[in-house]
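>>> got a sequence here, can you model it:
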Amino acid sequence: MPTATSFGHTTDGIEVQLFTLRNARGAIATISSYGGTLTSLLMPDKTGQLGDVVLGFDEVSGYQSPAFRKSNPYFGALIGRYGNRIAKGRFTLDGQDYGLATNNGPNALHGGTLGFDQRIWQAALGTSAAGETLTLTYHSPDGEEGYPGNLTVTVVYTLTADNALRLDYSATTDQATPLNLTNHAYFNLSHGTSKDILSHEITLAADRYTVVDDTLIPTGELRSVAGTPFDFTMPHAIGERIAQVPGGYDHNFVLNEGLRVTASVYDPASGRTMAVMTDQPGIQLYTGNFLDGSLTGKNGTVYGQHAGFCLETQHFPDSPNQPDFPTTILRPGETFRSGTVYQFGVRH
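Reported below is the predicted structural model:
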């Protein structure tokens, strides 16, 4: 059965729980009630040795430290109401203008100043036919961070028998509201034996990406990846062409329709593989460009630039202001549902 232990206390004295899911193969996932944060994920390498493949901290204080809040990398957290950026922190919905906190230059990012990543989620442990589960629920009141509507979000983490971590998202609202939910795990499949992820080989089922301006807001153009450093339709090491991308990869890729495996990653050093499956229209590849060595995580690991990569399944950035993008508006009477699977394996 899954278990719960104390993960310490928040800066305002609330006790945070840490939940542990296991499977018969020895894989272990731990998730915090603070931010619904995936704090560790132990998966075997090609020799059968378990290693932690996500960045994070040993206790909740790490996620609230001044250094963490300053750089705000969102390690492992559930992101909402709106993952990624909204231009100038403004959108119009059904003729009404809404203003959000601008917490990323001129733009709103990842739900605002106090997004879902900093909230305490209600938790229930369980088991399903697929494996041990953790069900997390958060009620976001009307007006929170400037968003309309009372929103109820449920996220179910499942650690499956075949070494996959599944996230199932659902949400309902009593007023129309933008919604873009994701998880912001930073992966390093080498279990910290490599200080960066530049040698990881990645494949993306994406023929196009959303071109962005200098504040990382989409221009509206969906450009072909062909002949560019954004072409991962065949495997490429992350570091192979990253120098050709000013600042590194932090871009939304437009996923090809009808394909279930949307991304795959291989770490030659450990032999670990990770496949990402999702029903979302986009995936954000972020290569830890802003990590600068100011954060020390689990086992005393210093997180420098490119220490981890993110593959955030999502709708496109700034969709509320981009009518040609797939809609992110959830309306009363509707239920938002989405699933993302991180499937781990090895290559010998």
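>>> hey, let's count contacts and neighbours off CA atoms from now on
Noted.
>>> quick one: residues contacting the closest residue to residue 198 other than its chain neighbours.
Nearest residue to residue 198 in three dimensions, chain neighbours excluded: residue 239, at 4.2 Å (Cα to Cα, 6 or more residues apart in numbering). Contacts for residue 239 (Cα atoms under 8 Å, 6 or more residues apart in numbering) come out as 197, 198, 199, 200.
>>> near residue 224, how many other residues are there?
Neighbours of residue 224 under the rule other Cα atoms under 10 Å: 16.
>>> gap between it and residue 73?
29 Å (Cα to Cα, to the nearest Å).
>>> likewise residue 238?
Separation of residue 238 from residue 73 (Cα to Cα): 19 Å.
>>> before we go on, could you also do this sequence so I can check it against the first one:
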Amino acid sequence: MSSHLAFNRIIQQDFGQLTSGEFASLYTLTNANGMQVKITNYGAIIVSIFTPDKTQRLTDIVLGYDNVADYEADNYYLGAVIGRYAGRIHQGKISINGQQHQLTLNAPDSQLHGGKQGLNKQLWRAKTSENADTACLTLSYTSPDGEQGFPGTVNFTVNYHLNDNNELIVEYLAKTDQPTLVNLTQHSYFNLAGHNSGNVHSHQVAINADYFLPMNERAYPTGEIAQVDHTPHDFRQLKALAQDIDADNKQIAIGKGYDNYWLLNDNAISVQAFAAQVVEPNSGRRMTIYTDQPSMVLYTANYIDGSHIGKNNYCYQRRAALCLEPQRANNKEKGVTLDNTLLTPTQPFASTTRYVFDLIES
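Sure, this is the predicted structure:
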């Protein structure tokens, strides 16, 4: 399809009813090459991404569900925007300017990914726009003071842009009326061979990072900043996940695969600079991530257990996908501290991540 032909860059349709009685919508963004991204305003969730393989066959490359009811029941955070705080907060206890706050707990000893009713479980307001080469979906949600225990009323906006260069650009904005914590990320589960293609062991991954954060037995960063050199966590060159994903290594054992933070190198922290890349050799698909965030989680879906039926009645199994989650929770200057994620009324949060989809040269 050439760009001068008229076509609908954005189509809205019903995506089902929530237990609240509200209805969610599904928005399909299409570019001139036929690439499609489907997003629901429930949880600002990416439901599908259809990209071509080396034979130009379009395939859906993210895990997900066929209706909003399944997303409401989902506990894997498939495709969701995660917040207010992506990651674990020990005992749900935070201190801001000397004042203590108790967050709601949704894990045995922590608040995980913003709590039981985090941003991924909210219905966002939606607005669409398009121009000559881009479709844009703008999703907004106002999180009230005290939601899940967090102080401050925060206005969140996520812009999804799909352009004719096969780029999906995600912009995050947050404004607060009092000091609070915000750490946002996108939690899509990618399988570049197709969402129903088994495990991702053959995927090759590169991360532009010399350092990563070891975790303790309870999956909290220890505070140590470790070099990736001579460890299974060295992804400075493209490497098949299968090479080290079951290595005899304490960090691999704790995560049951990969599940750590990498601290991006200075030359990676820019929407113009390479942060991470994934290649699936059989299909020829390649995804390159550019971000202005200082850290990245690589998670290899180690806890998916076959109990969830996804799109097209496919049963997702362990390591059926990988997540690459840019975020600002940790950096090389301050290491691991909640102070990295402080949001104040005078300093709104703004961040951009680009996902570029293309093919390797055969």
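>>> please state their TM-score.
Here the TM-score for the pair of chains, by TM-score structural alignment, normalised by the length of structure 1, is 0.95; 342 aligned residues with a Cα RMSD of 1.7 Å.
>>> which position in structure 1 aligns with residue 31 of structure 2?
By TM-score structural alignment, residue 31 of structure 2 lines up with residue 23 in structure 1.
>>> same question, residue 306 of structure 2
Alignment note (TM-score structural alignment): residue 306 of structure 2 maps to residue 293 of structure 1.
>>> part of a helix, is its match?
No - Residue 293 of structure 1 sits outside any helix when classified using DSSP: H, G, I helix; E, B strand; the rest coil, being coil.
>>> so what's the residue count around it?
Counted with other Cα under 10 Å, residue 293 of structure 1 comes out at 12.
>>> how much space separates it from residue 67 of structure 1?
Relative to residue 67 of structure 1, and taking Cα to Cα, residue 293 of structure 1 is found at 10 Å.
>>> for residue 296 of structure 1, same thing?
Taking Cα to Cα, one finds residue 296 of structure 1 at 10 Å from residue 67 of structure 1.
>>> those two: which is more packed in?
residue 296 (17 against 13).
>>> which residues touch the residue nearest to that one when sequence neighbours are not counted?
Once flanking residues are discounted, residue 296 of structure 1 sits nearest to residue 302: 4.3 Å by Cα to Cα, 6+ apart. Residue 302 of structure 1 sits next to 293, 294, 295, 296 when contact means Cα under 8 Å, 6+ apart.
>>> save those as JSON lines, and put in distance to residue 249 of structure 1 too.
Shown next, in JSON lines, are the contacts of residue 302 of structure 1 (distance: Cα to Cα, whole Å):
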{"residue": "293", "distance to residue 249 of structure 1": "19"}
{"residue": "294", "distance to residue 249 of structure 1": "21"}
{"residue": "295", "distance to residue 249 of structure 1": "21"}
{"residue": "296", "distance to residue 249 of structure 1": "23"}
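>>> which of those residues map to contacts in structure 2?
Contacts conserved in structure 2 for the contacts of residue 302 of structure 1, counting by both residues aligned by TM-score structural alignment, their matches' Cα atoms under 8 Å: 293, 294, 295, 296.
>>> returning to what we had before: of the contacts of residue 239 of structure 1, closest to residue 274 of structure 1?
residue 200 (10.6 Å; Cα to Cα).
>>> tally of neighbours for the closest one?
Count around residue 200 of structure 1 with other Cα under 10 Å applied: 23.
>>> ok, and the closest non-adjacent residue to whatever residue of structure 2 lines up with it?
Using TM-score structural alignment as the criterion, residue 200 of structure 1 maps onto residue 203 of structure 2. The shortest distance from residue 203 of structure 2 to any non-neighbouring residue, by Cα to Cα, 6+ apart, is to residue 280 (4.8 Å).
>>> please apply the same query to residue 148 of structure 1.
Nearest non-adjacent residue to residue 148 of structure 1 (Cα to Cα, 6+ apart): residue 142, at 5.1 Å.
>>> can you get me a residue count around the one you found?
Counted by other Cα under 10 Å, the residues lying close to residue 142 of structure 1 total 16.
>>> could you check how far it is from residue 177 of structure 1?
From residue 142 of structure 1 to residue 177 of structure 1 the distance is 10 Å (Cα to Cα).
>>> shared neighbours of these two, which are they?
148, 149.
>>> about what we covered before: any idea how far the match of residue 306 of structure 2 is from residue 53 of structure 1?
18 Å.
>>> one more: residue 25 of structure 1?
The separation that residue 25 of structure 1 has from residue 53 of structure 1, given Cα to Cα, amounts to 16 Å.
>>> who has more neighbours out of those two?
residue 53 (22 against 13).
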